[in-house]
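J.: The sequence isn't on hand, but the structure is:
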């Protein structure tokens, strides 16, 4: 079994970064149009968005500054009307989503590798030295050394803290005292994604993404209840064979839909572990949706919608190509994406028509937007947090 020390990790974000890292293995071999995607300065050619359509009246209602940069692709944790944001320096700040006021702040004392996870009582973070630290009211309750790095926010649920590590191990700890309850280990892979994976509770089952499979685990023992494959390794080298499920996911009852990195989008019925459908999709960020449809962006920035029932393609929009989009947020009648240029795009969930555009700052949007207290919350890489609200 490979150890983490033998593994290479990388954090893909959009086509330009994939090209820079040489990770489009084989996919560009027969493509003669790549050069037309870029200008003479090597930057991607962006489509002209035109004037702000202004079909939705949305206003910026508050701004908060964390005072430090945030981790790229770090999930923002929503707990009621509060959002918790992990910064690059190891600090975690809780903001009131209604006003942007700081409610609390604590620091782990070293850089973090993932966003914060938590429930109404406790918050859990993962550090660069592979430590799991758990806090309550800004005070550290306990910490545990992990055998490998972790890039998925811990899940705090049912009096336990669950950690999905980069070596494909899944571990449960007692949330009160940090006692290890169990560990489930899968065979390692030469390459792993340095970005959030899939880890959530569905009823009394812990659901995790392990390689290209969605796995249902008994939270009391760590035993596997079921597995459902959304993608399988292909190709002849480690890069081509890399497959993993990425967050965010869309859950409607027992139906959980997710993206397999650069391979497919699909839905699983967790009651019977049946794969409802999969569709090929070359994307690196997660998806969102409702009972009718799912939404996501391809690595080249094409926004795609699928019918949730059977995966049929509903519409696609190419206007945002090469803007390196975040995972989406479905919010009312709009699908919301942030981009690498600090712009927030609100598209109609019905047909992908542009409804409105919002501006943050030039550092770029760091992570998928979230919604709390009737407020759209967007975090920039510079550590500025923006609250937007419909008129």
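T.: Yep, that arrived. Small disclaimer: the values here were computed from a predicted structure and weren't measured. Numbering: from 1, shown residues only.

J.: From here on, just use CA atoms for contacts and neighbour counts.
T.: Noted.

J.: those strands in the stretch 201-350 of the chain, which residues are they?
T.: Ranges of strands within the stretch 201-350 of the chain are 205-210, 213-217, 224-229, 245-252, 255-260, 264-269, 274-280, 288-289, 293-297, 303-307, 313-317, 329-331, 334-338, 343-348, based on DSSP state E, counting those that start in this stretch.

J.: Touching, residue 133 and residue 146? I think so.
T.: No: between residue 133 and residue 146 there is no contact under C-alpha atoms under 8 Å: 10.4 Å.

J.: Comparing those two, which residue is more hemmed in?
T.: residue 133 (19 against 16; other C-alpha atoms under 10 Å).

J.: follow-up on the earlier one: tell me which of the strands of the stretch 201-350 of the chain sits nearest to residue 370.
T.: strand 329-331 (6.5 Å; C-alpha to C-alpha).

J.: Mind listing residues that contact the closest one?
T.: Defining contact as C-alpha atoms under 8 Å, 6 or more residues apart in numbering, one finds that strand 329-331 is touched by 287, 288, 289, 290, 335, 336, 337, 349, 368, 369, 370, 371.

J.: which ones are touching the nearest residue to residue 316 once chain neighbours are set aside?
T.: Setting aside the residues directly before and after it, residue 316 is nearest to residue 304 in space (C-alpha to C-alpha, 6 or more residues apart in numbering), at 4.4 Å. For residue 304, the contacting residues are 295, 296, 297, 298, 313, 314, 315, 316, 317, by C-alpha under 8 Å, 6+ apart.

J.: what does residue 271 give?
T.: By C-alpha under 8 Å, 6+ apart, the residues touching residue 271 are residue 254.

J.: And the furthest pair within the contacts of residue 304?
T.: 298 and 314 (14.8 Å).

J.: next, the one to line up against it:
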């Protein structure tokens, strides 16, 4: 919701926003959404289990896996729930001091999230709070953990690094925030002893975990237009990693890939997306502002296909799994598309509320699993047979 790879194929989601903010998904679509088309189902997808975790922030689903177990960490009201993804059992409930506003960051040992009162809280594996520290600002993006540092991105444009063990503030990096930004996700991704972070205004930084210094800085898109709304160009939360490049998209801006090592732009093209992209098998998959799903060549951005039959259905960022690409929409429908041509393969319903972040896709051995979170607090598991 937020994307990263672990021991097996795993897609993650990340978190959200800035100063005076605009949320394009806060209300029902203003343009009439497309009616769903009928098609012959050609992919067998089986519902596995479902649970309800109550009110959750958008993009609050984070996963962590080992060779023997896969767990989801879900921010829910004023609790963190740890869920066994093999059966939906809640393994742990960790109370927070107050309502949570962000998703969860974890390294499998500790996990962190931000509260409505502007604190970052870190729990141990036993669910007890290890430390809490003031941020003095709202945080909606899931924290990220690298090299003993937990990094949190505030809505006023600060990336703050905390010592993972003690909670001591180690450094602060700040970039000016535009007057108006989307109330939508900006990525904080842990890579190579540091973080790649999307700041409001289309700015991307690689930041050292050790000292908070920017290793490189790039601009994927800059705001253009006659007013503040037209000049919004924020980086979307879901990103894709292809070999040694990181691929991102922006609202009213571009999609492109940059070298992780030095930030050098590999390619870019015009593309507007408030939700972001994912990557698999040398291809990039993204959903644009009209809810058209696209497949692009990861090496140069050439269009491979697009699926426009979900127009204005507030479609999530896509996630690839095997030969299919999975998205959710505002009515809680989960759509499976062909990775080869974008045709519909299967469709399943959840609880009727919006899918609130990108699906989580997992390959473990021969099993291909998909998990989605809904705005009503549902967590649903499916398996491609």
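T.: Arrived safely, thanks for sending. In this text the structure is predicted, and so the values were computed from the model without any measurement.

J.: before we move on, back to that, between residue 298 and residue 314 of structure 1, who's got more neighbours?
T.: Set residue 298 of structure 1 next to residue 314 and count neighbours by other C-alpha under 10 Å: residue 298 wins out with 23 against 16.

J.: residue in structure 2 matching that one?
T.: The alignment partner of residue 298 of structure 1 in structure 2, by TM-score structural alignment, is residue 288.

J.: From residue 22 of structure 2, how far out is that match?
T.: Distance of residue 288 of structure 2 to residue 22 of structure 2, computed by C-alpha to C-alpha, to the nearest Å: 17 Å.

J.: could you pull out the strands for the stretch 1-150 of structure 1?
T.: Using DSSP E, counting those that start in this stretch, the strands of the stretch 1-150 of structure 1 run over 8-10, 58-65, 77-79, 82-86, 91-96, 102-107, 117-118, 123-126, 131-136, 139-145.

J.: Give me the neighbour count for whichever residue in structure 2 pairs up with residue 97 of structure 1.
T.: Under the alignment (TM-score structural alignment), residue 97 of structure 1 pairs with residue 85 in structure 2. Residue 85 of structure 2 has 22 neighbours, counted by other C-alpha under 10 Å.

J.: Distance-wise, check residue 85 of structure 2 relative to residue 142 of structure 2.
T.: 20 Å.

J.: Kindly report the same for residue 121 of structure 2.
T.: Per C-alpha to C-alpha, residue 121 of structure 2 is found 12 Å from residue 142 of structure 2.

J.: OK, contacts around the aligned partner of residue 170 of structure 1 in structure 2?
T.: Aligned against structure 2 by TM-score structural alignment, residue 170 of structure 1 finds its counterpart in residue 159. Applying C-alpha under 8 Å, 6+ apart, we find residue 159 of structure 2 in contact with 151, 152, 153, 172, 173, 174.

J.: Return the member of those residues nearest to residue 81 of structure 2.
T.: Using C-alpha to C-alpha, residue 152 comes nearest to residue 81 of structure 2 of the contacts of residue 159 of structure 2, at 20.1 Å.

J.: about what we covered before: would you tell me which one of the strands of the stretch 1-150 of structure 1 is buried the most?
T.: The highest mean neighbour count among the strands of the stretch 1-150 of structure 1, using mean count of other C-alpha atoms under 10 Å, belongs to strand 123-126: a mean of 28.

J.: Show me the contact partners of it.
T.: By C-alpha under 8 Å, 6+ apart, strand 123-126 of structure 1 touches 108, 112-118, 132-136, 150-151, 153-154, 156, 161.

J.: Just tell me the aligned range of that strand in structure 2.
T.: Using TM-score structural alignment, strand 123-126 of structure 1 pairs with 111-114 in structure 2.

J.: mean deviation of the matching stretch from structure 1?
T.: On superposition with structure 1, the average gap between stretch 111-114 of structure 2 and its aligned counterparts reaches 0.6 Å (mean C-alpha distance after the TM-score superposition for structure 1).

J.: how far does that stretch sit from the chain's center?
T.: The gap between where stretch 111-114 of structure 2 is centred and where its chain is centred comes out at 15 Å by C-alpha atoms, centre = their mean, to the nearest Å.
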